[in-house]
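K.L.:
Here is a sequence together with a model predicted from it:
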Amino acid sequence: MEILASRVLFRPKDYQRSIAFYRDGIGLAIAREYSGGTVFYAGQSLIEIAGHGAPGRDAPPFPGALWLQVRDLHATQNELRERGIDIAREALREPWGLFEMHVVDPDGVMLIFVQVPEDHPLRRDLRD
């Protein structure tokens, strides 16, 4: 099997509220719009908010979280606050070495904003 592309797809309870959250609150750029949906750029991935199909209230809760890497976590936290986004958990350094901050979308999906410090193994070239 060859995977050619992937994206996260949400079917929210309130389509317009979710579009406003991801576009205006989080500040994601729109990759494309179609009748009944909007696809956002999210780094090397895509997030699609679908206004069609089974609404989110009929679907099981999202079992995971979105991991969104940023260059400067404290600047991101300040920017989100200025846009009126509630910070569920303030930026802090985790025991595993990453700086993380949590935000929750209108349907309860956890967004984990991450900054990888210069000294973290994710920044090192482990090839010989």
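P.N.:
Looks like it came in fine. What you see is a predicted model; the values in this text were computed from it and never measured.

K.L.:
use CA for all of it now, contacts and neighbours both
P.N.:
Noted.

K.L.:
Scan the chain for its longest helix.
P.N.:
Ranked by residue count, the top helix of the chain under DSSP state H comes out as helix 73-82.

K.L.:
what residues are up against the nearest residue to Arg71 once chain neighbours are set aside?
P.N.:
Excluding the flanking residues, the one nearest Arg71 by CA to CA, 6 or more residues apart in numbering is Gln115, at 5.9 Å. By CA atoms under 8 Å, 6 or more residues apart in numbering, the contact list for Gln115 reads 69-73, 98-100.

K.L.:
roughly how far apart are Cys70 and Asp24?
P.N.:
Actually, residue 70 is Val. It isn't Cys. Distance, Val70 to Asp24, using CA to CA, to the nearest Å: 17 Å.

K.L.:
residue ranges of the helices in the chain, please?
P.N.:
Using DSSP H, helices in the chain cover 15-20, 73-82.

K.L.:
here comes the other one, which I'd like you to weigh against the first:
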Amino acid sequence: MFHKIDATVLFVQDLSKSIEFYRDTLELSLVFQDAGSATFKMENQYILLLAPSTATNLLSDEANPVKIEGSARFLLATGVENVDATYETLKSRGVTFLKPPISQPWGLRTAHFTDPEGNIWEINQSIEEN
């Protein structure tokens, strides 16, 4: 039934600060922006940022209101060429990490950080066996 995810939508309270983070810190390509949203592209995946009022107008009606409050409920994972180098680059740009790079028993080297809204990201790379 489902074959791929085309877009991930993040609900953000401070749209301007989030746009700055995704555009300037993570260097994602901004492809659309208006007063209540922003769209970034990563190869064949879109990351959309929606302000609460835009999300409410888009996703709900009076009978079925959408609640946008709460903490992170999922994790976005992305592969990188070198976790340690990416970690150092993002740290130098002020990114706050939850966990520094660590080799996991399931064959990935990972590190975890949050965006300004508390959404959790994982950067990872495959650990090659020697």
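P.N.:
Here it is on my side, so go on. Just so it is clear, the structure is predicted and the values come from calculations on it, not from any experiment.

K.L.:
that older thread, which among the helices of the first structure is found nearest to Pro63 of the first structure?
P.N.:
Closest approach to Pro63 of the first structure among those is made by helix 15-20 (18.0 Å; CA to CA).

K.L.:
Quick check: the closest one compared with the second structure, mean distance?
P.N.:
Compared with the second structure after the fit, helix 15-20 of the first structure shows a mean deviation of 1.0 Å (mean CA distance after the TM-score superposition for the first structure).

K.L.:
Quick check: buried residues in that helix?
P.N.:
By neighbour count on 16 or more other CA atoms under 10 Å, the buried set for helix 15-20 of the first structure is 15, 18-19.

K.L.:
likewise stretch 21-28 of the first structure?
P.N.:
By 16+ other CA under 10 Å, the buried positions in stretch 21-28 of the first structure come out as 21-22, 25-28.

K.L.:
can you tell me which of the contacts of Gln115 of the first structure lies nearest to Glu90 of the first structure?
P.N.:
Taking CA to CA as the measure, Glu90 of the first structure lies nearest Glu100 of the contacts of Gln115 of the first structure, at 7.9 Å.

K.L.:
Return the residue of the second structure aligned against Gly36 of the first structure.
P.N.:
Correspondence of Gly36 of the first structure to the second structure, assessed by TM-score structural alignment: Gly36.

K.L.:
count of neighbours near that match?
P.N.:
A count of nearby residues for Gly36 of the second structure, using other CA atoms under 10 Å, gives 15.

K.L.:
Make sure Arg93 of the first structure is actually in contact with Glu100.
P.N.:
Yes - look at Arg93 of the first structure against Glu100 with CA atoms under 8 Å: they come within range, at 6.4 Å.
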